[in-house]
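# Predicted model and sequence below, questions to follow.
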Amino acid sequence: MNLNSSMGEASFVEPYEGLVAGVGKRIEPVFGTVDPNSISMSEWLTVVEQECGRDVAHKAMKVWRAFWNIMRLLRYTQLSDPSSKVTNTAPAPRHQRYSQVGALRLAKMAWRLGYRGLACIIITCWDTGFQPGDARTARSKHFGVDPTNNRLIIDRSQGGREKTGVAVIGTLSRLGDVMVRSYIAGLGVELHGEAFLFRTRAGSPYAEMVLSHDFQDLRTKVDPESSFNYAI
């Protein structure tokens, strides 16, 4: 059951491009080569929740159920959805809020603890209003300088945001400008246009869950009494 090849040619499936991407990320590695008539959900949802958080697990199950309906329409299977007996619990609504003082405290502490890529992502999100995925995937080509104040800008007018594709441009604050410039200078290498800018302590580009885990680790060190899930 190759999800890309089996569905890529069906014209009426084009609106499900985002759906197929979600399937490939969380579902295809587990179920992609399994006969649809022999699938058992077993502990898959629990594993996804443990590794990626309840929000990701909830979305993955919704994608699974939507895709199963498409499978039945395409006559890959005539069985009922094997996930029908699995309870898909939605995550609690987000309610945490950050103040400027709190956000800057996190960024400065991340810098001091050696999470310098994470520090730049935090300050970038605060200054520009970008979601973490937009800052995490910022490449060298996205950065420029605002001629009116000589501060760094992130220009995603080409390609747009990660989730929506909407064109956005954000300007860094004075502190953000200083922090990101210091970070770039500290890399000690010349970045080509397609290079991801913000990186882990090991030097690799930030993956989604690595960013989430580093952020949770940072919050635990800043506020050991906190207990909620800090996944980004």
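Now that the structure is in, tell me what you want to look at. Numbers count the residues shown, from 1 in each chain.
# okay, CA-based contacts and neighbour counts for the rest of this
Fine.
# quick one: the longest helix belonging to the chain to chain centroid distance?
Under DSSP state H, the helix in the chain containing the largest number of residues is helix 54-73. In terms of C-alpha atoms, centre = their mean, to the nearest Å, the centre of helix 54-73 is found 18 Å from the chain centre.
# before we go on, here's another structure to hold up against the first:
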Amino acid sequence: MARVKIPYYVVKKGHGYWQPTKAMRGEGFASIRCGKDGPDAWTIAAGWNERWQRHRRGIEEAVRPRWPRGSFGDAFDRFRTMDEWSEKKPRTREEWERGFARIAPVFGDMSPMDPDVSLQALSAFRRRIAETVSPREAWRTIKIWRALWNVTAAIGLTGAKKDPSLGIRNRQPAARSLRWYEGEAVRLVKRAWREGYHGLAAAIACTWDTMMSPVDVRSLTVEQRRRDPLGTYFVAGRTKTGAAAIGTLSRRAVRILDAYLEREPVEVGPIFRNRSGRQYSRFTLPDDFAVVRQLEFPGDTRTLADMRRSGAMEARAGNADPATLSAKMANSISTSNALHRAYQPVDLASVRGADLARRLGRRRTANETEITGLK
């Protein structure tokens, strides 16, 4: 197997570990079991190294402080040393860490048995996040709280106490509805390239065409690239669910990708790198995207992730049927998920059918925009 050089990453008996130095452990970082040596383990190790670099530069606090025995922080740290944690998909682990980053300052050093861990406290906690960050972030944080409570209970730290958050109605907010248009995506790609963000330009082009999520695009490798008489595509698996995924590319995106790889060759590991030559992480990709977006569309708040929804909106406008769109998105959105998995697995023909529907929908949307004068 090809190897990559990641600081503090070691392999023991076929499994990878991110092992900080004694000085780093003093800053609150601990050894992380990354799973079986391979691309997934490399991604985890690179993510922890990125966290350390951000902490070292004063951008981010240490993610793993030393918590009192029996506290929520202690339970979370213990959980992250177990096989159950390492077997979770990288995207799922990211969601846990994101949620715990909000839980930690308030409840991290508290025991579940503490009387201050109450329905009233959690209700105020959720309301504060909803008001200062967003309702979606509040919903996500309570979702992770409940999962963490189950882990804490399994470890034996909750006694007979029930999760006080069960008294909260944690309704999921309406999904985002922001979208990008093809011309805007093209402008972002060109602006990124002109500003020297070559890896970002190629990543945006591939995100627009493949309709993959940013985390899945970040994980694409040269080995996953394929070609047949009809064009170029990637064969991969969704980071969050493990579902099979095929990401097709237009000729325009292929030209950008090839130009990037000619300028900055990548032989092993994830394709898309930032200007320092390091692979994009969940921190650096959105950071670079925000810089380019601000330059091209000042004040805009749309994200790279919104391109996945934008492609789906194009495909639906082009009358793509649910099964075809589901194949394109590597997602279970058709009417009958079980039947779809049995009789309509992800295949290249279905994905290209969704591409055709997107082109039709794009033309229809453009015509309607011209007639109504709306964007």
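Cool, got the structure. This one's a predicted model, so the numbers in the text were calculated from it and none came from an experiment.
# TM-score for these two?
TM-score for the superposed chains, counting by TM-score structural alignment, normalised by the length of the first structure: 0.71, backed by 213 aligned residues with a C-alpha RMSD of 3.8 Å.
# quick one on the thing from earlier: who are the packing partners of the helix or strand just after the longest helix of the first structure?
Next in sequence after helix 54-73 of the first structure, counting helices and strands by DSSP states H and E, comes helix 100-112. If contacts are counted by 3 or more C-alpha pairs under 8 Å, 6 or more residues apart in numbering; DSSP states H and E, helix 100-112 of the first structure sits against helix 116-128, helix 208-222.
# ok, average deviation of helix 100-112 of the first structure from the second structure?
Helix 100-112 of the first structure, aligned to the second structure and superposed, deviates on average by 1.3 Å (mean C-alpha distance after the TM-score superposition for the first structure).
# That helix relative to helix 116-128, how many degrees between them?
For helix 100-112 of the first structure against helix 116-128, the angle by axes from the mean of the first three to the mean of the last three C-alpha atoms, to 10 degrees is 160 degrees.
# For helix 100-112 of the first structure, give the aligned segment of the second structure as residue numbers.
Taken onto the second structure by TM-score structural alignment, helix 100-112 of the first structure occupies residues 182-194 there.
# quick check: longest strand of the second structure.
strand 231-237 (DSSP state E).
# centre of the chain versus that one, how much separation?
On C-alpha atoms, centre = their mean, the centre of strand 231-237 of the second structure falls 19 Å from that of its chain.
# again, but for stretch 167-185 of the first structure
The answer for stretch 167-185 of the first structure is 20 Å, by C-alpha atoms, centre = their mean.
# The second structure: matching residues for that one?
Under TM-score structural alignment, the match for stretch 167-185 of the first structure is residues 244-262.
# Now do the buried residues in the matching stretch.
244-250, 253-254, 256-257, 260-261 (16 or more other C-alpha atoms under 10 Å).
# could I get those residues as JSON lines with secondary structure and distance to residue 192 of the second structure?
What follows is these, written out as JSON lines (DSSP: H, G, I helix; E, B strand; the rest coil; distance: C-alpha to C-alpha, whole Å):
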{"residue": "244", "secondary structure": "strand", "distance to residue 192 of the second structure": "30"}
{"residue": "245", "secondary structure": "strand", "distance to residue 192 of the second structure": "26"}
{"residue": "246", "secondary structure": "strand", "distance to residue 192 of the second structure": "25"}
{"residue": "247", "secondary structure": "strand", "distance to residue 192 of the second structure": "22"}
{"residue": "248", "secondary structure": "strand", "distance to residue 192 of the second structure": "22"}
{"residue": "249", "secondary structure": "coil", "distance to residue 192 of the second structure": "19"}
{"residue": "250", "secondary structure": "coil", "distance to residue 192 of the second structure": "19"}
{"residue": "253", "secondary structure": "helix", "distance to residue 192 of the second structure": "14"}
{"residue": "254", "secondary structure": "helix", "distance to residue 192 of the second structure": "16"}
{"residue": "256", "secondary structure": "helix", "distance to residue 192 of the second structure": "11"}
{"residue": "257", "secondary structure": "helix", "distance to residue 192 of the second structure": "13"}
{"residue": "260", "secondary structure": "helix", "distance to residue 192 of the second structure": "12"}
{"residue": "261", "secondary structure": "helix", "distance to residue 192 of the second structure": "15"}
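# Between these, which sits nearest residue 147 of the second structure?
Closest approach between these and residue 147 of the second structure, by C-alpha to C-alpha: residue 244, at 26.5 Å.
# Give the closest residue to that closest one in space, chain neighbours not counted.
In this structure, residue 244 of the second structure finds its nearest non-sequential neighbour in residue 237, 4.5 Å apart by C-alpha to C-alpha, 6 or more residues apart in numbering.
# mind listing what the one you found touches?
Neighbour list for residue 237 of the second structure: 216, 243, 244, 245 [criterion: C-alpha atoms under 8 Å, 6 or more residues apart in numbering].
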